[in-house]
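1. no sequence on hand, only this structure:
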């Protein structure tokens, strides 16, 4: 089912003020804008010569309006700058940043596997929507995967696909040499740069992203622009099989997004380990104290807890038994005395 927008989207530019710059690259910049009553927007600005790329990006976002794995547009048209030297569009603000920033925060260490699996599933859901409708992202990488507050309790974020300026639209001619970043491109780009773009390109790029989430490193090969990815630590067998299905050398043999959504790596229920958050200085000092403290001479402490209660109960039982013996001896003595007195009286 096609996802279409129903009512026009509108941003009141005159009421916006700049908060800060979110990012800047070769194709333009992204700034955070605030509206006093309507909240925050991300404003993406490009040179006027890249207007067609920006228009294509906006078209794709509008086509997939309301899809939970595609970044949403906030305005339904491309805005022109004051001097017609640049143009810009508005979209929703990703308050959690992007996946590249999240990976960097771990300092080269892998993310928890359940976080990798859940993030990969959300990326695949976005890719499945694109591929089903004839689109190919063509520049899938951690920078272009934006993170939002999670809608599931206990999860760190929700992921959405962004930056469709290089994407292939349905029924259009698009060759591999016009695809995105070399480090995330498949081997067919170097073997046949004039080859046509297909969904298999995004699947290879997805494998690179998963490698990176696991702490993997890319190495450039001697020939062409192909990079290979390697891991320095152990990962689960299902994760290894998932990566193999993404990085099959021939594009025809790579799994589709729909097939990968049913892979055990995506479907498995992994033990959830909390994200490693640096400890504050006070907690770090506490953890660095000796585990055992020196023994202080003196009398042993009074038993507490269940042991003390057991001892108290035993003492009560012993006291009760003693009183019972005393009562019995008293009764017997009274019987003897009564017999003696009765014999005397008789």
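-> Ah, there it is. Since this is a predicted model, take the numbers as computed values, not measurements. Residues are numbered from 1 along each chain as shown.
2. only C-alpha atoms from now on, for both contacts and neighbour counts.
-> Will do.
3. ok, residues contacting stretch 230-238?
-> When contacts are defined by Cα atoms under 8 Å, 6 or more residues apart in numbering, stretch 230-238 is touched by residues 211, 214-219, 264-265.
4. A further structure is provided below for comparison with the first:
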């Protein structure tokens, strides 16, 4: 058990279903993210640690630095140490620049980054199960020729590929409704990497349009039960914008297939012209991103 003699918690960064996230400060001045939960409620954080260790140290995935149990005012806490995303998450980025990514070029670049992360996860036999903008973090990096890089984070709901969904639960897929694939509302199914591909297609739509995937005739987002009804009882598909490029429409067509066997894998999608290195253009917006959101580069733990 640790005494927090070498680190301390700083500002509160956010709160999730399985604990709170803080900025951690090491005594040597470096920064990292700390996910904290009471020890008796830490099963999901411990699971996330195991998955991150299984995936290994990859530049495409948020990095795991260690963990520690602390005792504070007589209460035991589990602390998971992770790479700090000084730019926040993809949803924050979208909101900061007006509610949608202003050009399709940056959407292509970001999609490529997310695909690189998915390839790494799927190669290890892991299905993330909750791909959404809030779980895609933005880091300082020059790797893609711009000032930031996206990495997938938050593996609390992740499953092993082909793992059976819990038969006792009517809808075992516990992801976010807007990004849930149709098969996730079936009574019996197995978790497959193709689920994340549907969710990827939904993220691309949100980046491009800035709108909810499923909306009513009044334009307001539908609630969970309404979305489940659409997925389970209709053939309705998310609307692909007419103003999107033809290659973009084709890319989404490879992701948003109701039949999961017809969706392209993340590895195959890397070869799609929409995200090929030769098509990644108009990234001037990305180079201005750090100034736009008013953040500075920081050292990572």
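-> Sure thing, it's come through. Since the structure is predicted, the reported quantities are computational estimates derived from the model, not experimental observations.
5. TM value for the aligned chains?
-> For this chain pair, the superposition-based TM-score is 0.79 by TM-score structural alignment, normalised by the length of the second structure; 268 aligned residues with a Cα RMSD of 2.8 Å.
6. coming back round to it: going through the contacts of stretch 230-238 of the first structure, which ones are buried?
-> 211, 214-218, 265 (16 or more other Cα atoms under 10 Å).
7. what about the helices in the second structure?
-> For the second structure, the helices defined by DSSP state H cover 43-55, 90-96, 104-123, 194-209, 224-233, 246-255, 266-269, 284-287, 289-293.
8. chain center to the first one: distance?
-> This means helix 43-55 of the second structure. Taking the mean of its C-alpha atoms, helix 43-55 of the second structure sits 16 Å from the chain's own mean (Cα atoms, centre = their mean, to the nearest Å).
9. mean distance, that helix to its aligned residues in the first structure?
-> Compared with the first structure after fitting, helix 43-55 of the second structure has a mean deviation of 1.4 Å; criterion: mean Cα distance after the TM-score superposition for the first structure.
10. so that helix matches what in the first structure?
-> Counting by TM-score structural alignment, helix 43-55 of the second structure falls onto residues 52-64 of the first structure.
11. show me which positions of the matching stretch end up buried.
-> Counting neighbours by 16+ other Cα under 10 Å, one finds that the buried residues in stretch 52-64 of the first structure are 53-64.
12. before we move on, back to that, which among the buried ones among the contacts of stretch 230-238 of the first structure gets closest to residue 49 of the first structure?
-> Residue 49 of the first structure has its nearest neighbour among those in residue 218, at 32.6 Å by Cα to Cα.
13. map residue 184 of the first structure onto the second structure.
-> Taking TM-score structural alignment, the alignment pairs residue 184 of the first structure with residue 179 from the second structure.
14. kindly apply the preceding question to residue 20 of the first structure instead.
-> Matched to the second structure by TM-score structural alignment, residue 20 of the first structure sits across from residue 11.
15. right, and its match touches residue 22 too?
-> Yes. In this structure residue 11 of the second structure lies within contact range of residue 22 using Cα atoms under 8 Å: 5.7 Å.
16. who has more neighbours out of the two?
-> residue 22 (21 against 10; other Cα atoms under 10 Å).
17. in contact with that one, which residues?
-> Residue 22 of the second structure sits next to 9-14, 33-36 when contact means Cα under 8 Å, 6+ apart.
18. one more time with 7 Å, if that's ok
-> Residues in contact with residue 22 of the second structure (Cα atoms under 7 Å, 6 or more residues apart in numbering) are 9-13, 33-35.
19. number of nearby residues for the aligned partner of residue 69 of the second structure in the first structure?
-> In the first structure, the residue paired with residue 69 of the second structure according to TM-score structural alignment is residue 79. Using other Cα under 10 Å, residue 79 of the first structure has 17 other residues around it.
20. likewise for residue 195 of the first structure?
-> Residue 195 of the first structure has 14 neighbours, counted by other Cα under 10 Å.
21. which residue in the second structure aligns with it?
-> Under the alignment by TM-score structural alignment, residue 195 of the first structure pairs with residue 189 in the second structure.
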